[in-house]
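Visitor: Just the structure for this:
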Amino acid sequence: MYLNCHTYYSLRFGTFSEVELLQLAQQNHVTQLVLTDINNTSAGLNFVRRAPEFGVRPILGIDFRNGIQPCFIGIAQNNEGYLELNDFLSHHLHHQIKIPDKAPCFTNAFVVYPFEQVLLNEQEHFMDHEFIGVSIKDLRRLPFSRLSEHKHKLVVQQPVTFRNKQDFNTHRLLRAIDKNLLLSKLQKGDEGDEEEKMYPVQNLAAAFSEFPFILENTEKLLNQCSIHFDFSKDRKPQNLRTYLQNVEEDERLLEQLCTEGLPYRYETVDDTIKDRLEKELQLIKKMGFVSYFLINWDIVSEARRRGFYYVGRGSGANSIVAYLLRITDVDPMELDLYFERFINLYRTNPPDFDIDFSWRDRPTMTEYIFKRFEHVALLGTYVTFKERGVIRELGKVFGLPPHEIDFLSEGKYTLDQLDHVSKLVLKYGKLLKDKPNYLSIHAGGILISERPLHWFSATHLPPKGFPTTQYDMVIAEDVGLYKFDILGQRGLGKIKEALEIVAYNQPEKYEDIDIHNVKGFKRDGNINNLIRSAQCMGCFYVESPAMRMLLKKLQVDNYLGLVAASSIIRPGVAKSGMMREYILRHRNKGRTEEKAHPVLLDIMPDTYGVMVYQEDVIKVAHHFAGLDLGEADVLRRGMSGKFRSRDEFQKVQDKFIANCRKKGYSESLISDVWNQVASFAGYAFAKGHSASYAVESYQSLFLRTYFPLEYMVAVLNNGGGFYRSEFYIHDARMLGATIHPPCINNSSIVNRIHGSHIYLGMMYLRDIENRVMERIVKERLLHGPFVSMEDFLDRVHIRMEQLAILIRIDAFRFTGINRHELLWKAHMMLSKNDRMEHPKLFPPRHQKFQIPKLHTTQLETAFEQLELLGFCLCSPFELLAEPPRNAHGQRDLPRYLNKHIDIYGYLVTVKNTSTHDGKRMYFATLVDQQGEVFDTVLFPPVAAKYYFRGKGIYRFYGKVVEEFGFLSIEVIKMQKENYIQDPRYAEMRTSKKLFGSNK
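Guide: Sure, this is the predicted structure:
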């Protein structure tokens, strides 16, 4: 009887989930109802999926409104009607068109106009599919209204938005957040009616007892509606079913491509390779995933045609078919990749393919996919209210001053410190936490469907400009829609640009480079030595302090070791304590025999019986706990966070533990193994995924080994990486580069290299305008280098404050004229007003100015660079107010092992973390006076006394310790060192003292 029900996907209006709506219906003995969120269909699929559990027959519709002003309700008679409604809503959302007061003539959908709207619009005539909605509140007015004449058109429209007073209060807060108003300023017209509640069926019938025909009309309307989506285990994939004309042609093409790929990938094709290929092809055909592979092949083939670099990863990297189709560069035979992680008869979803493109190329590839295939949309996701964010929003709504909002957000309070309003903020903050705030876009998911995607939901159009579904990946998979992951990363941009830079900086060597010769890279001793010494600054996935530390502890010097390290570094493995155990077993093989359970060691001999890869969850669940492969995959997927809250996952968890007990394992062993599974599987990579990362790491390590300067320029031009730009610049200097500040004749917008000279890009100048940089570069390309500042001003339109930035950074140093003199000259030649842009008919005549002789010191230059670039190009140790009292550095750590050292370091990066009992501690990486990197740790007692206060030089006193060959300093005390007084302002202060200030 309820045909106008809202959930919290009526964004910033509704207050509870679609499952809570179904629970409410069950409590009130409601057996059929219509979900009609406001201009939103996010809850529709899950509402249909879950409804049978609550004895509810689900019907779908949309509450069409402008803002919260009702227009009409659309109710789908069937799936075709739902498609009509979604088409209509999507058109208006995409083009930001107002919803009309009058609905279009839907073929398979009913329209219900709210009672009040019909009166306001003075509507007299109604089509067969159109009705008038009457709420309990409207019954008082109905007998006295002209609408009482339309008896056969009247239906019950009792909106459902709230369950109780608390819901209504929450709703009002959401409305105030949406309107960016104080709660006290919220108008009645901006909120819903508190009476929008669900009543037991008998109460609703009693309310309409004087108008039984309204109940009959409503029943008749609802009985004509039926919606169906297949959520069964045997459901068919809803992705594009065939790549070519039919399944047979698809299968022939897939076989042909594999045959063509064999000689490209393998010098010798033995029976093992043939058997693996045949096994995969049979299963791929049986599971109906042929088109899925061919679509991915189409995408990467187009990328190669355009000269784009890509990396294919995910569980699909365990597949030899993917390797032969060049979707991935990971050989499953070489790595003995676990077949059942890639595909098995129990899994309904195809394997994951994450295809990474350069961040510059990804938009082009996304556009290609939308043009190449018919039914395409980006996958949506929900941004929810988070704890700190919601406290800030509610703080503003309740009128708290900013300092009180900050205090609450930090969470460092006791309840007796708080007043009534602050307690209300916290109370309602808990109610709003994790509710959807707005719709966004999945990081890389694209859906390519057999049916129009509006069959499943409406789409909206975010700023990226591509239609995006109103549901997320979990429900998409439930209904049989499996995403294609098209992702962007900067690592590939670095590799591609590095090769382009080598082509012009060392053209004689460029022809000999094959960046895809990964097999050769794996055998290269110079590259492997770089990994072993952890000299990996700028290299994909292996440059962070944590990874550098792990590489040294594991003594990694080969591809397989790097594959393992790529997964071990993930948070879950460390959290479970298995990272440390893995290192211990790696360095002491006797420990493996002593500590590893025989079954686990037999399952995972390569990783010493330690779960490292995502497929290890499947192996352990299947072989150790006796789950079938389908149940094991539910466990693996549940650990990824997608299904952790679902009943099916809980059942599998219970069976895992029960089976282990039946096998006679001790409770301590069961607990230990389950804790390993539970703690790390959500973060671990599939082995093929790690191997894909390792391939890209080797490509970047090759470039760093043999073309280090070109590679570092590419790193800088692609946004750096884990560290700030100044440290990649520092690293380039350590590798032999001469670094020059921006120059109007040698610099571009980005960084450029000439031989071993790197000219920083003008992009580092904080306040320089893009259009000014573009003018300079364009003018220089068209008419050659500038010969003087006068020549520059004749050719480039620029304002005085922009010119001053260029002069102060010494971009005119080719003139040989002191910066101070150039500034004097510039002020005399330019007024502070914008110069007029007009064609110059005659060359300007320049006046001769007599300017006093001025000087610039190196210290002034350093401070100008600090201000304009954010870092200086000299050693920061030269800026200390007091010179260092020693020259200790990273090279001294071995002789101070287990002793105390006094050392100075320039802060590179600091990681704030917490111990298991919540105490704060720090890991910091620094550069010493010789330019080498060293690491420190501040344990909680020290971290409670000292903390890092931003960039700068710190002096440490601590003990040098070693763990698995990795040296670091356990800090006992530290202090931040002061820089010398800025000489530019010191001179001004001296002048004021000598001559007095002009106040």
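Visitor: drop to CA atoms for contacts and neighbour counts, all remaining ones
Guide: Fine.
Visitor: Stretch 411-424: which residues count as buried?
Guide: Ser422 (16 or more other Cα atoms under 10 Å).
Visitor: to compare against the first, here's another:
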Amino acid sequence: MFLNCHTYYSLRYGTFSVEELCELAKSQHVKNLAVTDINNTSACLKFIKIASEYGIKPLTGIDFRNGVQQQYVGIARNNKGFKQLNQHLSSHLHNGSDFDNDAPLLPDCYIIYPFEKVASDKKLNFRANEFIGVSVENLRKLKFSKYLHYKEKLVLLQTVTFRSKRDHNAHRLLRAIDNNTLLSKLPKSEEGNFSQQMISPEIIKTEFQDYPHILQNTEKLTKTCEVKFNFGEARENQNLKVFGKSKKADEEELKKLCYENLPKRYPQASEEVYERVEKELKAVISLGYVAFFLINYDIIQYAKEKAYPYIGRGSGANSIVAYILGITNVDPIELDLYFERFINAHRNSPPDFDIDFSWKHRQDVTAYIFDRYKNTALMGTYVTFKRRAVVRELGKVLGLPKENLDKLSAGYFDYHQLDHLEKLVLRYSKLIAGFPNYTSVHSGGILILNDSVYNYASTFMPPKGFRTVQIDMNISEEVGIHKFDILAQRGLSKITDTIEIIRQNQPGAIVEDIENTKVFKEDPEINHLLKMGDCMGVFYVESPAMRGLMIKLQTNSYLELVAASSIIRPGISNGGMKEEYIQRHQNPEQRKVAHPVLFEILAETYGVMVYQEDVLKVAHHFAGLSYDEADILRRGMSGKKTSKGQIEKIEAKFRSNCRKKAYPEQLIKEVWEQISSFAGYAFPKGHSASYAVESYQSLYLKKYFPLEFMVAALNNGGGFYDVETYIQEIRKCGGIVHAPCINKSDHPNVIFGKDIYLGLGNIKELEMKVIQRILENRQFFGPFKSLDNFIDRVAISIDQLSILLKIGAFRFTQLDKHHLLWKAHFKLNKSKPKTNQAVLFKPKQRDFELPQFTFSEIVEAYDQMALLGFPLCSHFKLLRNPIQASIKAKELKNFIGRDVQIYGNLITAKRTPTVNGKFMCFSTFYDMDSDIFDIVQFPAIAEKYPIRTKGIFLCYGRVVEELGYLSLNLKWISRQETTGDPRLADSSKFKLA
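Guide: Below is the predicted model:
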């Protein structure tokens, strides 16, 4: 009979989960309970789902509040009432408006006004569905109140927010975090009362013995409330079920589209193709996913009309129907992709289509979906309190100094030496860590429902302006709501931007149709880049680990790249299958160690499981499970929800069938363990193939238009490496990189022939409005002729102009920048008008006689480091000491098995834990010729010579070769000193970072 219960979805207020609330109710023998979080319905569906397990009748509602001021509590009588509550809350969350003192007419809800609120507002009139809520504390006041005579309107409203003093303490800390104030300064009005606890029904009856009608009214109210949803296997698909006029019309449309487009994908289609199409269409229609396909087709048709590039992936890439419709570019016949991985009779959720768009286009695609479909919302998610972050937040509200916060957050402390407050921070950080902090937007999920989103949850309005549900994908899927994944990535923008840059920089160049990846896959020059690991800037294959893997595999084809994209994943790497695959790939004799049955099943991968589909193959062909059973096994081991006990039954059948086939027990055990360690991390083959298609598109551009490609990569945020590394790659490809120039540069980086001018947007602390003024003025009135001409035309402060002068943006004047800086300070004074308006009669600029200044490359480098983050000259030119005798990266192959010295500028370093809890380190450097090499530090060396900062290092170690891949097993490493900034008083004290 508790009608106002809060979980931790009463954000920064509540202190326990839905499950803990149910456990509390069960311990108190409470049978009726309402979850009414503050301005939030995140907990409602989960509460309805699990309440019966605790013997509880679930009621759902909302505690409507302005800040912490409770206005009224709404309880849903039925599903219509739940929808009304969600709509009412959402309208206020979208507008950011306060709730009125009186609730609107919500006919299928009960509205309960707290007694204190009614008394202070002197409210006298109540609708039939409106009540006055009385808590145990209110009884003293009720005796002397006129509301004592409102017998039919009085119900029990005992708020439940805490279980103990610890909960109340955590609540106060959360309120202080929310108010951004010290706990000692938190107003009492911002806290919930400690009495807001669940009192046993016996005590409630005793307290209300003089007011039995209040409990009777409450019981009557709870009996008339029921909100129902089906979950799990009993759920129905809540996504849009009819795309066009009717289900039948949709089915005919899907068939028509398939057979119209089939010849484009398969000009000489085999019988196998037609059989696969018929099989898929039959399954899609029988399972009711026709509208799902047509919606995805509609989305990609819009993208094609707008010339937006996209990549379709996910389990849908196993579908020939999706391939024919153009939703994906992966041929499931060519790659032998299993239909059952994509859809089967035991799968009660639609297939997974992840459609990637450029980060520049996703917003427009999302807007199209919201305009095109009525019942649409973004999928919500919860950003939780992380341990390190919550330690900092708690430390702040308790008034700890920054150094204490740093110590506690980093975890470097002796607990026994901590003071009382520090221990308090740690104690409550353990409790609060994992609580939802605020609702956010899922990375790509969009809901397109058959009916109103408000049937299931309230929505809020994030900054991008698309309503977002207050529930996450887990409970959504449980109730039958399945998201469409519309994702953004920068790799696609690199491709489209490269093509545009080529048109501008090389108007006569012939660019292949970027969709014609068949040509790219068969190009030996492109495959040679893979073989050599020369993939800087290329989507998904540019990391040091992937580069090393491709060299070891001598990757030379599309199928080999597809395999490499999956082998790099943790499940295969950690299980030792990556090394085994590489050995068998490079050494045919090694393939003989594979079990004959496994080798026959997995011939393409030499008897090694590489893809998620391999679980299906092994379970079906090796253990005799049906494809449907095998897919349940795959889903269960991948962390997907399955029926209780289903995996155990399938494991028993797996073992039993293997024994019937007379396999040795050791082999059965090994294969099962491989499946167990592998399935949770492996890529679907179609997923890897989708990525490989995009990689080939990028590889084509990198091979034949390297400078334009690298400029596009920089303009789209780079990738795995930092800006300086990509600039090194540009130089390696023959490009000449220039500092920003006010006459040549745009906001992004631009290319003229082989000359690349860094964009004004790269300059730190240069304001966007200044960049806009410069570019607009230049566009209308042409290039700037001199510093005086610039000062006359652009309104700019001396601070901003100094930044441009220090970076050398006026070098076209042929004057030393120090000379120009002095002139700028003389010419630009505070009386300069702050306007962009052109001056009719420009005042004549005075000139000044200045001494001769000396130019220093080191000063130039330090200015560039300050304003760009890196120098445009080689770091090696800045070394303090002469370079010792050493080799270069291209010479490593001549010193295999020998110890060598080599200088390298650090690109990236990665610490990796070993099985015994120690760490190895893998680092990548480039040498004086901009060639890349890798070093490996085993635990003892990694501990003795930790690499913590970037810079130039002298590396000493043994050159090792593994299947063509060269690296240096480090013995010692020494960071090299660089010449300090000569403008500093004692530059010898400073080193280049």
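Visitor: Distance from stretch 565-578 of structure 2 to the middle of the chain?
Guide: 22 Å (Cα atoms, centre = their mean, to the nearest Å).
Visitor: Same question for it: list its buried residues.
Guide: Here stretch 565-578 of structure 2 shows 565-573, 575, 577-578 as buried, counting by 16+ other Cα under 10 Å.
Visitor: how close does Asn675 of structure 1 sit to Ala681 of structure 1?
Guide: 10 Å (Cα to Cα, to the nearest Å).
Visitor: The two - which one has more neighbours?
Guide: Ala681 (28 against 12; other Cα atoms under 10 Å).
Visitor: Map the more buried one across to structure 2 for me.
Guide: Aligned by TM-score structural alignment, Ala681 of structure 1 pairs with Ala679 of structure 2.
Visitor: measure that match to Tyr606 of structure 2 for me?
Guide: For Ala679 of structure 2, the distance to Tyr606 of structure 2 (Cα to Cα) stands at 18 Å.
Visitor: Strands along the stretch 151-300 of structure 1, start to end?
Guide: Along the stretch 151-300 of structure 1, the segments classed as strands by DSSP state E, counting those that start in this stretch run 154-156.
Visitor: Do a quick rundown of the helices in it.
Guide: 165-179, 201-207, 212-223, 247-265, 271-287, 290-305 (DSSP state H, counting those that start in this stretch).
Visitor: do the same with the stretch 1-150 of structure 2
Guide: Under DSSP H, counting those that start in this stretch, the stretch 1-150 of structure 2 gives helices at 18-27, 44-50, 79-95, 115-121, 139-142.
Visitor: Pull the distance from the first one to the chain's centre.
Guide: For helix 18-27 of structure 2, the gap between its own C-alpha mean and the chain's C-alpha mean amounts to 33 Å (Cα atoms, centre = their mean).
Visitor: Return the set of buried residues in it.
Guide: 18, 21-22, 25-26.
Visitor: Tell me the one of those residues nearest Glu589 of structure 2?
Guide: Among these, Val18 lies closest to Glu589 of structure 2 (Cα to Cα), at 58.0 Å.
Visitor: contacting residues for that closest one?
Guide: 7-8, 43, 46-47 (Cα atoms under 8 Å, 6 or more residues apart in numbering).
Visitor: biggest strand in structure 1, by residue count?
Guide: In structure 1, with assignment by DSSP state E, the single longest strand is strand 900-914.
Visitor: how distant is that strand from the center of its chain?
Guide: That offset, for strand 900-914 of structure 1, works out to 29 Å (Cα atoms, centre = their mean).
Visitor: helices or strands up against that strand?
Guide: Secondary-structure packing of strand 900-914 of structure 1 (3 or more Cα pairs under 8 Å, 6 or more residues apart in numbering; DSSP states H and E): strand 920-927, strand 953-963.
Visitor: residues near the closest residue to Leu262 of structure 1 other than its chain neighbours, how many?
Guide: The shortest distance from Leu262 of structure 1 to any non-neighbouring residue, by Cα to Cα, 6 or more residues apart in numbering, is to Leu324 (6.2 Å). Using other Cα under 10 Å, Leu324 of structure 1 has 24 other residues around it.
Visitor: same question, Val269 of structure 1
Guide: 11.
Visitor: my guess is it meets Asp275, correct?
Guide: No. Counting by Cα atoms under 8 Å, Val269 of structure 1 stays clear of Asp275, with 10.4 Å between them.
Visitor: Return every residue with contacts to both of these two.
Guide: Joint contacts of Val269 of structure 1 and Asp275 (Cα under 8 Å, 6+ apart) do not exist.
Visitor: which stretch of helix or strand covers Gly480 of structure 1?
Guide: Counting by DSSP states H and E, no helix or strand carries Gly480 of structure 1.
Visitor: Spell out which residues sit in contact with the residue lying closest to it once chain neighbours are set aside, please.
Guide: In space, not counting the residues next to it along the chain, Gly480 of structure 1 is nearest to Pro237; the distance is 4.5 Å by Cα to Cα, 6+ apart. Counting by Cα under 8 Å, 6+ apart, Pro237 of structure 1 makes contact with 288, 349, 479-482.
Visitor: Lys945 of structure 1: which of these is nearest?
Guide: Tyr482 (51.6 Å).
Visitor: Wait, a helix at the closest one?
Guide: No. Applying DSSP: H, G, I helix; E, B strand; the rest coil, one finds Tyr482 of structure 1 to be coil, outside a helix.
Visitor: That one: neighbouring residues, count only.
Guide: Tyr482 of structure 1, neighbours per other Cα under 10 Å, totals 27.
Visitor: surely it meets Arg241?
Guide: No. Contact criterion Cα under 8 Å: Tyr482 of structure 1 and Arg241 do not qualify, at 11.8 Å.
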